[in-house]
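Undergrad: Predicted model follows, preceded by the sequence.
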Amino acid sequence: MTDQTGDRRLGFAPVVGTETRLLILGSLPGDASLKAAQYYAHPRNAFWPLIGGVLGEDLAAQPYEQRLERLKARGVGLWDVIASAERSGSLDAAIRSPEAADLRGLIGSLPRLRAVAFNGKLAAKSGRRIIGDVAGVGLIDLPSSSPAHAIPLTSKANVWNSLTDLVER
């Protein structure tokens, strides 16, 4: 989505449930995601295969709404650290004038939350600054699932698989 200026990108609503134990935060949806109105819609973004590996489910093969339902059923939530920003294109480096998402408010509404995982460096840097210390909630930095973060998928998966113990069985 963009606002009336055409440059300002607006993020999506959080995807969480009452049983959310793990919250994964990205930076801000890219152009493909905004156009599709779906988290991680770019076909080369590895998010769905990576989180599917964590859950032991082929989420990438499922329809989008079913993917979200499977995440919530397994205690996984999604959101972004930036609620809106000016950006041309999809790269995090192009983000200007970011407005922070209400991460502390969301975290306070999730009584079973055990960890927040940041999908990429900008999400980690901004998210850690916004969140600060939250008692009982671990903070985990993940390599970005973006195709712009050019490390092998197996290397990304090795780190992402550390989330396995945080999801509902």
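TA: Cool, the structure landed. Numbering: from 1, shown residues only.
Undergrad: When you work out contacts or count neighbours from here on, use the C-alpha atoms and nothing else.
TA: Fine.
Undergrad: count of residues packed around Met1?
TA: 19 (other Cα atoms under 10 Å).
Undergrad: give me every residue that touches it.
TA: Met1 sits next to Arg9, Leu10, Gly11, Leu34, Lys35, Ala37 when contact means Cα atoms under 8 Å, 6 or more residues apart in numbering.
Undergrad: What residue, apart from its backbone neighbours, is nearest the first one spatially?
TA: Spatial nearest neighbour of Arg9, chain neighbours left out: Thr2 (4.7 Å); criterion: Cα to Cα, 6 or more residues apart in numbering.
Undergrad: here comes the other one, which I'd like you to weigh against the first:
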Amino acid sequence: MALPTSEGAGDARLTGLAPIFDARVRLLILGSFPSPASLAAQQYYGHRQNHFWRLVGEILGEPLFELPYPERTARVLERGIGIWDVYQACIRPGALDADIRAGEVNDFAGLGARAPGLRRVCFNGQTAGRFAPQLARLGLETCVLPSSSPAYTLPFAAKLARWRAALEPVVFMSVL
């Protein structure tokens, strides 16, 4: 949703989405900021061409892409996966991360208290990945993954291999 601002046309301040996060989360996937399609739908990775739900669905063995959004989010939480973004608000004309300006970073300090089992944070792309050192200082494992965006032209199979290597060890670990 765009908030009014006194800046020029196309410079509206945008507010991101609430996190998909609860006490069961062991792995958090952080993107940069929702695309215009995601903001309009009020859904993470709401653009039909984004590979996110296909990637995570392949790893979990679930048809996430075909499910209604509330079912998708329930299934990832059941498997200990949270979803959020590094920016809570920004100015960004269009959908490219390179155009993000005046970004306000989300407050990550309380993550461990909210999800005591949180072990790893995976960053969806290089823009989000710039925040890996900040989360590593909180004692979390971090990794930067190839972007799930269709604008990042790495073949799907190559993206999937990297995502699988990062997510499977945490998602499929037994919970005591």
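TA: Great, that's in hand. Here the structure is a predicted model, which is why all the values come from computation and not from measurement.
Undergrad: TM-score of the superposed pair?
TA: TM-score for the superposed chains, counting by TM-score structural alignment, normalised by the length of structure 1: 0.94, backed by 167 aligned residues with a Cα RMSD of 1.3 Å.
Undergrad: Make a markdown table out of the contacts of Met1 of structure 1 and add neighbour count.
TA: Putting the contacts of Met1 of structure 1 into a markdown table (neighbours: other Cα atoms under 10 Å) gives the following:
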| residue | neighbour count |
| --- | --- |
| Arg9 | 26 |
| Leu10 | 18 |
| Gly11 | 24 |
| Leu34 | 21 |
| Lys35 | 13 |
| Ala37 | 14 |
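Undergrad: Now do the same contact list for Leu25 of structure 1.
TA: Applying Cα under 8 Å, 6+ apart to Leu25 of structure 1 gives the contacts Leu78, Trp79, Asp80, Val81, Val116, Ala117, Phe118, Asn119, Ala123, Gly127.
Undergrad: try Asn158 of structure 1
TA: By Cα under 8 Å, 6+ apart, no residues touch Asn158 of structure 1.
Undergrad: helix/strand/coil for whichever residue in structure 2 pairs up with it?
TA: In structure 2, the residue paired with Asn158 of structure 1 is Ala161, using TM-score structural alignment. Under DSSP: H, G, I helix; E, B strand; the rest coil, the three-state class of Ala161 of structure 2 is helix.
Undergrad: which of the contacts of Leu25 of structure 1 are also in contact in structure 2?
TA: Among these, the ones whose aligned partners also touch in structure 2 (both residues aligned by TM-score structural alignment, their matches' Cα atoms under 8 Å) are Leu78, Trp79, Asp80, Val81, Val116, Ala117, Phe118, Asn119, Ala123.
Undergrad: Gln49 of structure 2 versus Ala151 of structure 2, what's the distance?
TA: Plainly put, Ala151 of structure 2 is 9 Å away from Gln49 of structure 2 if you go by Cα to Cα, to the nearest Å.
Undergrad: Can you show me the strands along structure 1?
TA: Along structure 1, the stretches classed as strands by DSSP state E are 8-10, 22-26, 76-80, 82-86, 96-100, 115-119, 138-142.
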